[in-house]
Each structure stands twice: as C-alpha cells, then as structure tokens.
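Enquirer: predicted model and sequence follow; I will ask about them next.
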Amino acid sequence: SPEKPKQPAKALSGAWRKDAQPDGGEGLRVAPGAGAMTKEEAYKILGLEAGAAAADIRKAHRRLMQRLHPDIGGTSFLAARINEAKDVLLSNHN
C-alpha cells in the first residue's frame, strides 16, 4: 500500500497559489501556459506515491473531495485540480 501523504491539502494550496489568479468573476482560472497536469503533479495532489493502485487513487480522491468540495467550503479550483489528478492517474490504469 502506498505511503500516506503528509499534507496533500498543502500541495493543493501551493498549486492554487502558483496556477490561479483572480479573473474578476466568481471563480479562478489557471494561469496561461500552465499546461496539462503531469502524473508527478497528480500523485502529489492526491498525496500518493508513484504507481499507486486504482483503488488507492479513488480513495484519495474521495477523501480530499470530502474535505475540499465547494459545497462544503472548498473552492471550485481545488475540486477541479483534485478531479484532474484522479483523471490523469486513472487514464493510465484503464
């Protein structure tokens, strides 16, 4: 089983500061040129080690969404990053 992350929410917070900027509306947008998320970034966001099993990816995604979903006080940006991380990693398991 992959080692549990020390602070995946902190990694997301750093991603938010690095990639997002106010757009004058209600949401945030990714900075121009940020590009697609890498597998390394996805593992870091979900707090997983490289090579994690699909079940561990889904479990980490669910755990983070329970804490950071916009409906319970998180932001749309963070939820989108968590979803993207899950999608990037699971696309390699199918």
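Expert: Thanks, I have it.
Enquirer: only C-alpha atoms for contact and neighbour calcs from this point on.
Expert: Will do.
Enquirer: now the strands for the protein?
Expert: Under the criterion DSSP state E, strands of the chain are mapped to 20-22, 28-30.
Enquirer: okay, now the one to match up with it:
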Amino acid sequence: MSEAEQSVPEYYVDAVQISTGVYGVALTFGLNPPHPTGPHGTVPKDLCVLRMSLEHAKVLAMLLRAQLKEYERENGEIPLPPSLYTSLGIAREDWGF
C-alpha cells in the first residue's frame, strides 16, 4: 500500500444528514449502532462531515445518479422497501420508473 493510500481515511456509513444553506451543502455521514435499543430509535455515530458548494453538490448528485442508473441497467433495479420512499417523502417514480 502506498503512502498516499494510507493517509486517506475510508469509512463505511449507513446514515447521512444533509443541510443546505445559501453558500453550500454539508453532509454528515455516520454509522448506526449494530444493536439499537429503546423505542425512540438511535442516534448514529458521526464519522465525518463533507462540505461543498451548491454547484459541486448538484454535479455530484447528477454523477451519482448516472452511475447508479447504469448499474441498474446492467444488473436490475436496486430494491428499496416502499416504507423508505414514504419516510423520505419521495416517490418511486422520482427515480425514473
């Protein structure tokens, strides 16, 4: 492993919080506990905050969508539970189905 590869942190995340303002976007990536307890849900452990301009965030969203759509063309739809769409306030059709 090269010195550059060793100095770049790598994370697995399963939680994200997104905030936007007039000057940019902040993405806080986190990890949920492996065995959540209690009726009120759990708070993920924050691992990193990524900040970028609104323009950069828009380009990133377009590139990520293109990559995922290409993956689905080659491998089939990535399934998501209907309750997820409802909880996020988005429609399955927003993805292009």
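Expert: The structure has been received and is ready for your questions. Since the structure is predicted, the reported quantities are computational estimates derived from the model, not experimental observations.
Enquirer: TM-score of the superposed pair?
Expert: For this chain pair, the superposition-based TM-score is 0.30 by TM-score structural alignment, normalised by the length of the first structure; 44 aligned residues with a C-alpha RMSD of 4.1 Å.
Enquirer: so of the strands of the first structure, which one's packed in deepest?
Expert: Each of the strands of the first structure was assessed for mean neighbour count using mean count of other C-alpha atoms under 10 Å. The highest is strand 28-30, with a mean of 16.
Enquirer: which helices and strands sit right next to that strand?
Expert: The elements that strand 28-30 of the first structure packs onto, with contact taken as 3 or more C-alpha pairs under 8 Å, 6 or more residues apart in numbering; DSSP states H and E, are strand 20-22, helix 76-90.
Enquirer: check contacts around A57 of the second structure.
Expert: Listed by C-alpha atoms under 8 Å, 6 or more residues apart in numbering, the contact set of A57 of the second structure reads V25.
Enquirer: if you count neighbours, what's buried in the helix or strand encompassing it?
Expert: Mapping A57 of the second structure onto the secondary structure by DSSP states H and E places it in helix 54-75. By 16 or more other C-alpha atoms under 10 Å, the buried positions in helix 54-75 of the second structure come out as L54, A57, K69.
Enquirer: which one of those is nearest to E3 of the second structure?
Expert: Distances from those to E3 of the second structure were compared by C-alpha to C-alpha; the smallest belongs to A57, at 29.0 Å.
Enquirer: about what we covered before: out of the buried residues of helix 54-75 of the second structure, flag the one nearest to D46 of the second structure.
Expert: Using C-alpha to C-alpha, A57 is the member of the buried residues of helix 54-75 of the second structure that lies nearest D46 of the second structure, at 20.0 Å.
Enquirer: gap between that closest one and L47 of the second structure?
Expert: Using C-alpha to C-alpha, to the nearest Å, we find A57 of the second structure at a distance of 19 Å from L47 of the second structure.
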